[in-house]
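Undergrad: what follows is a protein structure lacking sequence information:
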């Protein structure tokens, strides 16, 4: 009986996505709302960094703010995934955006009457991160309910392009707005972005998969474990999970050390560091556009493996450059950016392979695992980069990422991914 019900749901989704071109209108409406929210959030995030630097000039405070941005997503991930799979993805996305907006509204109100204390900013960052822990898996789980299976990889490219555009626009817009507006006005801008995102979600039709009777009866804690169980049953997906964890362990510290290698090793200025960041963002935009048009290799593990390999080689070469080769480093940054969107193909693989009723838990588990790997990488990279030299740490991380790429090409379990298409 349950199998018949699941087949009926799949048929309903297939009719909506494959035989009705309205899926494009629905998807791009959602994506437009997410883009507005993503850019406004990026502007606020940069403005908060400017504020903390101006107020404290403390590396410890900035590190704490970074960790607060990651840890709630890591800790709440399993709970959020189970919650997403038990409720309407549309309602979860709207609720998460409204909570984030409300937290920003309180902060704007405080900023109107007094100078913002650091602790209040940390609390709001905590709430925003917690909201993201629910919003991200809900959006990822909703996408395959809208988009045809054969279009998921290209849609992953659209998402990566949107993120790249935000990465280019947000820092420049934040620098301009922070100079002419008070912080509470920038917070209000982010609130407007969140509300517009809620509107686009509200007017979109997003099917909700029906829970099986076993899931309805079981305890919530057992429900949370099922994301791991579902991945464990598929060797390819389970291998992708751990590849992602190891990849993030090496990659995230490198991304935070860009300013240091620009200014310390290449003897540059903050302008040089900004140029490297912009080069990466422009490369990411190009990569997202290419992926949106091309769709990647037919065997998706080749797309993922090539992405990781290019990232590793570019990082390793960056550390081997002489101190007067900054322009070559900028080229390497562009290649890193181009490679990044192609790793996002893994989202399409999970969306195609995992049953819709488990997608929230699976994506939350992926986010939690990656978020836990990031702080460990950051804690280790700081002392080692200082002791060995930041350029040598780039070489070490580059080699580590290359090994991860080889694992993508060679692990037998990952071949099963392409056999499920």
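TA: Yep, it's here. A quick note: this is a predicted structure, and the numbers were derived from the prediction, not measured. Numbering: from 1, shown residues only.

Undergrad: contacts and neighbour counts: CA atoms only from here.
TA: Noted.

Undergrad: list the buried residues of the helix or strand encompassing residue 85.
TA: Here residue 85, judged by DSSP states H and E, is contained in helix 59-86. Within helix 59-86, the residues scored as buried using 16 or more other C-alpha atoms under 10 Å are 61-62, 65, 67-86.

Undergrad: now do stretch 210-229
TA: Result for stretch 210-229 [16+ other C-alpha under 10 Å]: buried residues 210, 211, 215, 223, 224, 225, 226, 227, 228.

Undergrad: looking at those residues, which is nearest residue 413?
TA: residue 228 (16.6 Å; C-alpha to C-alpha).

Undergrad: surely the closest one touches residue 362?
TA: Yes: taking C-alpha atoms under 8 Å as the definition, residue 228 is a contact partner of residue 362 at 7.0 Å.

Undergrad: returning to what we had before: which of the buried residues of stretch 210-229 fall in helices?
TA: Judged by DSSP state H, those include 215, 223, 224, 225, 226, 227, 228 as members of helices.

Undergrad: from those, which is closest to residue 164?
TA: Using C-alpha to C-alpha, those come closest to residue 164 at residue 227, 29.2 Å.

Undergrad: look up how far residue 350 lies from the closest one.
TA: Taking C-alpha to C-alpha, to the nearest Å as the measure, residue 227 falls 12 Å from residue 350.

Undergrad: where do the contact lists of the two overlap?
TA: residue 359 (C-alpha atoms under 8 Å, 6 or more residues apart in numbering).

Undergrad: from start to finish, how long is stretch 146-155 in a straight line?
TA: 11 Å.

Undergrad: so residue 205, which of the three states?
TA: The local conformation at residue 205, judged by DSSP: H, G, I helix; E, B strand; the rest coil, is coil.

Undergrad: surely it touches residue 24?
TA: No: using C-alpha under 8 Å, residue 205 is not in contact with residue 24; the gap is 11.6 Å.

Undergrad: which strands and helices sit next to the helix holding residue 85?
TA: Helices and strands touching helix 59-86, by 3 or more C-alpha pairs under 8 Å, 6 or more residues apart in numbering; DSSP states H and E, are helix 22-56, helix 118-146, helix 220-232, helix 359-388.

Undergrad: among those, which is nearest residue 11?
TA: Comparing the helices and strands packed on helix 59-86 by C-alpha to C-alpha, helix 118-146 comes nearest, at 11.0 Å.

Undergrad: circling back: out of the ones in helices among the buried residues of stretch 210-229, who's nearest residue 195?
TA: Nearest to residue 195 out of these is residue 224 (C-alpha to C-alpha; 29.8 Å).

Undergrad: is it true that the closest one touches residue 76?
TA: No: under the criterion of C-alpha under 8 Å, residue 224 makes no contact with residue 76, lying 10.6 Å away.

Undergrad: against residue 278, how distant is residue 160?
TA: Residue 160 sits 15 Å away from residue 278, going by C-alpha to C-alpha.

Undergrad: another structure for you, compare them:
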């Protein structure tokens, strides 16, 4: 498959996706601020996260089957349009007056359906456009764009929520989606055609093939398993960052913005390291090490004195760097180990495998915050994540991933 002029193609994709990521980051942070201040409830934050994740987890594997059959460029365009339409509906739900949280959860769930198609399709296009020895660099740039959006997004979101009602702030996300769609119209993405029937039986067979692609690669399925276990602890804690900032470190909107921004700075550093320098370390080693580093930052954040907010912010930045390097390395391993015509299914299965167990933790997030405290939740999740990193290093099949492949020269 010809992969000439891939840089020019990706520049268009990156331009649109960056604006979309930036506006989404701003809106997501504005919504978190609004929910945190309006309700001051870990339970409501958890239910919001569940609404945003559960549909994606349930339909994700089936969406992956169709992503592998359909034109992935069109999948991304229609998914972005659907998400923007759902956001437009939410502008009417979040008008001043009585807020019906049930409707908010419903629309967030519908947005999640769009994400079930968009996120795997976005990851699955890279091997169609990019030479294999450049995949880690592209993943690094993707992480940089995400991190820059997480630096500027919260600042934009905090300014927007201070200046406008929450329903008006949502229009930022709609504008970002329109620009992302426009950028995709100017690029050509190869279409991997498959001649299969659309019967339910064939869908199940295709889904089974995607599962077998993971299951038969022993090292890859162990990596998936450890990532799932880590997410069980990480996801409930991730939604508690605003509460830890407010309750434990006695912060407010400004401190919440600082935490989000330094997390983005950390991700920017991680992505920059991967995209700018020669990387001779095997990607599986980076994945395992970042598990341990992220766990370390959680544990120390949980035991810090309330007057050490600055140290907490630094640790958050270190955690952002760990997550950036982990994500880029993890995604690149999948892109290298799985055939291009299977990537939609495999990425969808991974997102579902990662999300479903974490929902268990989210369901109990309110009880965790009330009964053991947010700080203790950080300590427990950090220990779990650190031990998973140690276990990964002690798993021979996982450590064998990529051992006989030449490393990327960046």
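TA: Thanks, I have the structure now. Just so it is clear, the model here is predicted, and its values are computed rather than measured.

Undergrad: which residues does residue 76 of structure 1 contact?
TA: Here residue 76 of structure 1 is in contact with 130, 133, 368 (criterion: C-alpha under 8 Å, 6+ apart).

Undergrad: burial of residue 6 of structure 2, as a residue count?
TA: By the criterion of other C-alpha atoms under 10 Å, residue 6 of structure 2 has 16 neighbours.

Undergrad: please pull up the equivalent of it in structure 1.
TA: Using TM-score structural alignment, the partner of residue 6 of structure 2 in structure 1 is residue 23.

Undergrad: you'd agree its match is up against residue 16?
TA: Yes: using C-alpha under 8 Å, residue 23 of structure 1 makes contact with residue 16 at a distance of 6.9 Å.

Undergrad: which one of residue 160 and residue 278 of structure 1 has more residues nearby?
TA: Applying other C-alpha under 10 Å to residue 160 of structure 1 and residue 278 shows that residue 160 carries more neighbours, namely 26 against 22.

Undergrad: give me the aligned partner of the more buried one over in structure 2.
TA: Residue 160 of structure 1 maps onto residue 143 in structure 2, by TM-score structural alignment.

Undergrad: leaving out the residues flanking it, which one is nearest to its match?
TA: residue 271 (5.0 Å; C-alpha to C-alpha, 6 or more residues apart in numbering).

Undergrad: residue contacts, the counterpart of the one you found in structure 1?
TA: Aligned by TM-score structural alignment, residue 271 of structure 2 pairs with residue 288 of structure 1. Contacts for residue 288 of structure 1 (C-alpha under 8 Å, 6+ apart) come out as 157, 158, 159, 160, 161, 164, 338, 341, 342.

Undergrad: mind checking the SS state of residue 288 of structure 1?
TA: Going by three-state DSSP: residue 288 of structure 1 is helix.

Undergrad: now the helices for the stretch 301-410 of structure 2?
TA: Ranges of helices in the stretch 301-410 of structure 2, per DSSP state H, counting those that start in this stretch, are 309-337, 343-363, 365-371, 374-393, 396-399.

Undergrad: columns distance to residue 38 of structure 2 and mean neighbour count on top of those, output as CSV?
TA: Formatted as CSV, the helices of the stretch 301-410 of structure 2 follow (distance: least, C-alpha to C-alpha, whole Å; neighbours: other C-alpha atoms under 10 Å):
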stretch, distance to residue 38 of structure 2, mean neighbour count
helix 309-337, 23, 22
helix 343-363, 20, 24
helix 365-371, 16, 18
helix 374-393, 19, 21
helix 396-399, 45, 17
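
Undergrad: relative to residue 231 of structure 2, which of those is closest?
TA: Nearest of the helices of the stretch 301-410 of structure 2 (C-alpha to C-alpha): helix 343-363, 5.6 Å.

Undergrad: that closest one vs structure 1, average offset?
TA: Comparison of helix 343-363 of structure 2 with structure 1 after fitting gives an average deviation of 1.1 Å (mean C-alpha distance after the TM-score superposition for structure 1).

Undergrad: what's the matching range in structure 1 for that helix?
TA: So helix 343-363 of structure 2 is aligned with residues 359-379, judged by TM-score structural alignment.

Undergrad: so what touches that stretch?
TA: Against stretch 359-379 of structure 1 from outside (C-alpha under 8 Å, 6+ apart): 67, 70-71, 73-78, 80-85, 133, 136-138, 140-141, 224, 226-228, 230-231, 241, 244-246, 248-250, 252-253, 350-351.

Undergrad: same deal with stretch 144-161 of structure 1?
TA: By C-alpha under 8 Å, 6+ apart, stretch 144-161 of structure 1 touches 13-14, 16-18, 23-24, 26-27, 31, 206-208, 284-296, 341-342, 344-345, 347-348, 351-352, 356.

Undergrad: pull out the buried positions in that stretch.
TA: Those buried within stretch 144-161 of structure 1 under the rule 16+ other C-alpha under 10 Å are 144-149, 152-161.

Undergrad: and stretch 103-112 of structure 2, by the same measure?
TA: By neighbour count on 16+ other C-alpha under 10 Å, the buried set for stretch 103-112 of structure 2 is 104, 105, 106, 107, 108, 109, 110, 111, 112.

Undergrad: as CSV, these with distance to residue 92 of structure 2 would be great.
TA: Output for the buried residues of stretch 103-112 of structure 2, formatted as CSV (distance: C-alpha to C-alpha, whole Å):
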residue, distance to residue 92 of structure 2
104, 10
105, 14
106, 13
107, 11
108, 14
109, 16
110, 15
111, 15
112, 19
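
Undergrad: which two from those residues end up farthest apart in space?
TA: Between any two of the buried residues of stretch 103-112 of structure 2, the greatest separation by C-alpha to C-alpha is 12.4 Å, found for 104 and 112.

Undergrad: got a list of what residue 194 of structure 2 touches?
TA: Contacts of residue 194 of structure 2 by C-alpha under 8 Å, 6+ apart are 68, 69.

Undergrad: aligned to it, what sits in structure 1?
TA: Matched to structure 1 by TM-score structural alignment, residue 194 of structure 2 sits across from residue 211.

Undergrad: how far away is its match from residue 84 of structure 1?
TA: Applying C-alpha to C-alpha, the value for residue 211 of structure 1 to residue 84 of structure 1 is 11 Å.

Undergrad: how about residue 339 of structure 1?
TA: 31 Å.
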